[in-house]
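Trainee: no sequence on this one, just coordinates:
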């Protein structure tokens, strides 16, 4: 009886190991539609069309309101036009200017939005409570400060994250 259990245990361990290896290899494999000539990153969220928005300060000059759709794979820009259908777009803000950022939950997963500094700390309490209700919106009024480095969901901080560029004034192009 003992040899049979050992062999069975060995067999089951081998099967489990093989399945784990195949699963991981499938996740790491390349997309069969990739022709190898385009190294530009693709959006993760189906609703997004790009991962590159317009970061020209002129495109952001009159912006007061920013709108996102929240998905577990990333934020998708809705407004202004510079970020429409862009996944995790870079925000170009003017230091000292006030903005309203509104986001809508699109998948029923708990999200919030917060501005973080370079040390991964929330800047000036600029964070929403969060929600997990499809169609529910949250609004965050904030003033752009030089400490702002990123905006992100604190529940999915690696997938829902975008850069923030804070200009000293509207004519600053750094």
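Mentor: Done, it's in. Model, not experiment: these values are computed from the prediction. Numbers count the residues shown, from 1 in each chain.
Trainee: all contacts plus neighbour counts: C-alpha atoms, from now on.
Mentor: OK.
Trainee: just the strands in the chain please.
Mentor: Applying DSSP state E to the chain gives strands spanning 65-71, 74-79, 91-94, 98-105, 114-116, 122-127, 137-143, 150-152, 161-167.
Trainee: isn't residue 60 up against residue 82?
Mentor: Yes - using CA atoms under 8 Å, residue 60 is in contact with residue 82, at 7.4 Å.
Trainee: list the contacts for residue 151?
Mentor: Residue 151 sits next to 113, 114, 115, 116, 161, 162, 163, 164 when contact means CA atoms under 8 Å, 6 or more residues apart in numbering.
Trainee: how deep is residue 17 tucked in, by neighbour count?
Mentor: A total of 12 residues lie near residue 17 under the criterion other CA atoms under 10 Å.
Trainee: end-to-end on stretch 54-67?
Mentor: One end of stretch 54-67 sits 15 Å from the other (CA to CA, to the nearest Å).
Trainee: pull out the buried positions in it.
Mentor: Going by neighbour count (16 or more other CA atoms under 10 Å), the buried part of stretch 54-67 is 54, 55, 57, 60, 63, 66, 67.
Trainee: then stretch 150-163?
Mentor: In stretch 150-163, counting by 16+ other CA under 10 Å, buried: 150, 151, 152, 153, 154, 156, 157, 159, 160, 161, 162, 163.
Trainee: putting a second one here so we can go through both:
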């Protein structure tokens, strides 16, 4: 009967654990949402928005509901694909009466180029529209008071 070297077995287990950790960090785990990134979009790349487009939402605490353009109508927190250098406007014109704002954030969760509005509800006459030129650092549009539910991805290409 041959006896297995316990040192080589431990080495094999360590390498297997390292390989699993590497796969997890690389985003290769299946979290049940279809693409391993946890946003539940099942691999959908997003909705392309032409430069010059006015992007409007209904501000609902449960999420941004698309109003305009028609390609995002009734979509909740749609991923928007923007053209780098393109001019856009984005904001909310209707709401549920709760206090909301809109911000454009980068991957580090910081507001990009002061692109944010003050918190207001839909009964106040404040303008909740941002005008901007799309840049690669832009990653999300967010309502700060409801950042866990009112958040959508931006892809700038």
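Mentor: Noted; the coordinates are in hand. Keep in mind the model is a prediction, meaning the values are calculated, not measured.
Trainee: can you calculate the TM-score here?
Mentor: Scored by TM-score structural alignment, normalised by the length of the second structure, the superposition of the two chains gives a TM-score of 0.66; 118 aligned residues with a CA RMSD of 2.6 Å.
Trainee: from the buried residues of stretch 54-67 of the first structure, which is closest to residue 12 of the first structure?
Mentor: Nearest to residue 12 of the first structure, judged by CA to CA, of those is residue 67 at 51.0 Å.
Trainee: for that closest one, give me its contacts.
Mentor: Contacts of residue 67 of the first structure by CA under 8 Å, 6+ apart are 77, 78, 79, 80, 101, 102, 103.
Trainee: tell me the counterpart of it in the second structure.
Mentor: The equivalent of residue 67 of the first structure in the second structure is residue 56 (alignment by TM-score structural alignment).
Trainee: ok, whichever residue in the second structure pairs up with residue 166 of the first structure - contacts?
Mentor: Aligned by TM-score structural alignment, residue 166 of the first structure pairs with residue 156 of the second structure. Shown in contact with residue 156 of the second structure (CA under 8 Å, 6+ apart): 81, 82, 83, 84, 134, 135, 136, 138, 139.
Trainee: which residue is the nearest non-sequential neighbour of residue 116 of the second structure?
Mentor: Nearest residue to residue 116 of the second structure, sequence neighbours excluded (CA to CA, 6 or more residues apart in numbering): residue 103, at 4.2 Å.
Trainee: over to residue 65 of the second structure?
Mentor: Using CA to CA, 6+ apart and skipping the chain neighbours, the partner closest in space to residue 65 of the second structure is residue 76 (4.5 Å).
Trainee: run a quick neighbour tally on the alignment partner in the first structure of the one you found.
Mentor: Correspondence of residue 76 of the second structure to the first structure, assessed by TM-score structural alignment: residue 87. Using other CA under 10 Å, residue 87 of the first structure has 33 neighbouring residues.
Trainee: also residue 80 of the first structure?
Mentor: Residue 80 of the first structure has 17 nearby residues by other CA under 10 Å.
Trainee: residues in contact with it?
Mentor: 60, 63, 65, 66, 67 are the contacts of residue 80 of the first structure under CA under 8 Å, 6+ apart.
Trainee: what about stretch 136-156 of the first structure, start to end distance?
Mentor: End-to-end span of stretch 136-156 of the first structure (CA to CA): 18 Å.
Trainee: same check, this time on stretch 89-99 of the first structure
Mentor: Distance between the boundary residues of stretch 89-99 of the first structure (CA to CA) amounts to 16 Å.
Trainee: how far off centre is that stretch?
Mentor: Mean-position distance between stretch 89-99 of the first structure and its chain equals 18 Å (CA atoms, centre = their mean, to the nearest Å).
Trainee: can you pull out the residues in contact with it?
Mentor: For stretch 89-99 of the first structure, the surrounding residues in contact (CA under 8 Å, 6+ apart) are 51-53, 55-57, 60, 63-66, 75-77, 83, 141-146, 162-170.
Trainee: buried set for that stretch?
Mentor: Neighbour counts over stretch 89-99 of the first structure (16+ other CA under 10 Å) mark 89, 90, 91, 92, 93, 94, 95, 99 as buried.
Trainee: quick one: these as a markdown table, columns for distance to residue 12 of the first structure too.
Mentor: Below are those laid out as a markdown table (distance: CA to CA, whole Å):
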| residue | distance to residue 12 of the first structure |
| --- | --- |
| 89 | 47 |
| 90 | 49 |
| 91 | 51 |
| 92 | 55 |
| 93 | 57 |
| 94 | 60 |
| 95 | 61 |
| 99 | 58 |
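Trainee: what is the most widely separated pair among those residues?
Mentor: The span of the buried residues of stretch 89-99 of the first structure, defined through CA to CA, is set by 89 and 95 at 18.4 Å.
Trainee: just put the strands of the first structure in CSV and tack on distance to residue 21 of the first structure.
Mentor: Conversion of those to CSV gives the following (distance: least, CA to CA, whole Å):
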stretch, distance to residue 21 of the first structure
strand 65-71, 29
strand 74-79, 28
strand 91-94, 40
strand 98-105, 35
strand 114-116, 37
strand 122-127, 39
strand 137-143, 41
strand 150-152, 32
strand 161-167, 30
